[in-house]
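K.L.:
Need coordinates for the following:
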Amino acid sequence: MHHSKVDLSSLQIHALETLRGEKIVTMTVLANELRMPKTQTTRIVDKLVSRKLVQREYDSTDRRIIKVSLTEAGLELLNFVVNDAIEILADKLKSLDEKDLSVLSSTATRMIEVVKALPL
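P.N.:
Got it, this is the predicted structure:
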């Protein structure tokens, strides 16, 4: 199944992936992690809440603070999407010969090194 068949945008998938490792994050933290304005993040979260993939919770002491977390359904769907993407990539990589696989591997390794060396 491809992303379009699960009817999630790449931004929605990114939001789910961002929430995967966190128990609960505020909308502000999520917006910062997604590197987008809170208004746009709110629209993404609204759609995910309507599909019961994430849940919203208001802080008991300050209702301006909105916390977001991944639901079990959201985690299951995210795992499905990630596994599907891995299967698609693995299928495509099968067509490469050893030389191309070696070049791809060394290039990917170098790219990771460069990205890690970038200043925060």
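
K.L.:
When you work out contacts or count neighbours from here on, use the C-alpha atoms and nothing else.
P.N.:
Will do.

K.L.:
burial count for residue 27?
P.N.:
Residue 27 has 20 neighbours, counted by other C-alpha atoms under 10 Å.

K.L.:
Now the second one, please; I'll put the structures next to each other:
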Amino acid sequence: MKSTKTQELLLNLMPMWNYQIAKPFKQLLDEGVSLEMYYCIQMLRWQGGAMTMSQLARQTKMPKQQMTKLVNRLVEQRLVSRTDDLLDRRVINIQLTKEGLEYMDHFLENEGSFSGFLDKLDEEQKEKFRKALEIMFEVFLQTSGDIDPPLVSPEAAKR
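P.N.:
Model (predicted):
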């Protein structure tokens, strides 16, 4: 497929994805939790629940100063905890809390998250969409470069 066709498909997909997937998801976020905060929690969850502040900043492609502010907000919400590393005082460890894990479980258990969109699909379309998402996820992981793949697979994380 020509890259111009691929680019055209991506550009056509973006508004539809925004209105049918991204916007409804943003409405589910608890007050005070931004999309960037959600991304950080998701990254921590993928990596087994704990990372250093530097690793989290690198994985989310955020400057450390911005990450510090974001983690401060996550700590205030009790979604993560911050501890100093016992071996190196310069290192700050970030760990998901019980509340953070429960927050993430809320999205997996809430079948209404994307029901407005998914209810419009028949079973065959849902299966095609799921397979397409798996392929997209795999491609994005392969092309991410400096983002480590999840230790927890998306399928295992659902359990």
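
K.L.:
Quantitatively, what TM-score do the chains reach?
P.N.:
Remark: TM-score between the superposed chains equals 0.77 [TM-score structural alignment, normalised by the length of the first structure]; 119 aligned residues with a C-alpha RMSD of 2.8 Å.

K.L.:
List the contacts of the nearest residue to residue 67 of the first structure once chain neighbours are set aside.
P.N.:
Closest residue in space to residue 67 of the first structure, ignoring its immediate chain neighbours: residue 26 at 4.2 Å, by C-alpha to C-alpha, 6 or more residues apart in numbering. For residue 26 of the first structure, the contact set (C-alpha atoms under 8 Å, 6 or more residues apart in numbering) comprises 65, 66, 67, 68.

K.L.:
Just the buried ones among the residues you listed, please.
P.N.:
Among the contacts of residue 26 of the first structure, those buried by neighbour count (16 or more other C-alpha atoms under 10 Å) are 66, 67, 68.

K.L.:
which residues of the first structure fall in strands?
P.N.:
25-26, 54-58, 66-70 (DSSP state E).

K.L.:
can you redo these as CSV with distance to residue 10 of the first structure?
P.N.:
As requested, these are exported to CSV (distance: least, C-alpha to C-alpha, whole Å):
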stretch, distance to residue 10 of the first structure
strand 25-26, 20
strand 54-58, 16
strand 66-70, 16
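
K.L.:
what's the closest of those to residue 17 of the first structure?
P.N.:
Nearest of the strands of the first structure to residue 17 of the first structure, taken as C-alpha to C-alpha: strand 66-70 at 9.2 Å.

K.L.:
Give the aligned range of the closest one in the second structure.
P.N.:
Aligning strand 66-70 of the first structure against the second structure (TM-score structural alignment) gives residues 92-96.

K.L.:
which one in the second structure is aligned with the residue nearest to residue 67 of the first structure?
P.N.:
Using TM-score structural alignment, residue 26 of the first structure pairs with residue 52 in the second structure.

K.L.:
what about that match, distance to residue 40 of the second structure?
P.N.:
For residue 52 of the second structure, the distance to residue 40 of the second structure equals 12 Å [C-alpha to C-alpha, to the nearest Å].

K.L.:
Repeat that for residue 98 of the second structure.
P.N.:
Residue 98 of the second structure sits 15 Å away from residue 40 of the second structure when distances are taken as C-alpha to C-alpha.

K.L.:
Between these two, tell me which one has more neighbours.
P.N.:
residue 40 (22 against 12).

K.L.:
Identify the residue of the first structure aligned to that one.
P.N.:
That one, residue 40 of the second structure, aligns with residue 15 by TM-score structural alignment.

K.L.:
How about that match: what's its closest non-neighbour residue?
P.N.:
In space, and not counting its chain neighbours, residue 15 of the first structure is closest to residue 34: 6.9 Å by C-alpha to C-alpha, 6+ apart.

K.L.:
Surely the one you found touches residue 12?
P.N.:
No - applying C-alpha atoms under 8 Å, one finds residue 34 of the first structure not in contact with residue 12, separated by 10.1 Å.

K.L.:
who has more neighbours, the two?
P.N.:
For residue 34 of the first structure and residue 12, the more surrounded residue by other C-alpha under 10 Å is residue 12, and the numbers stand at 19 against 16.
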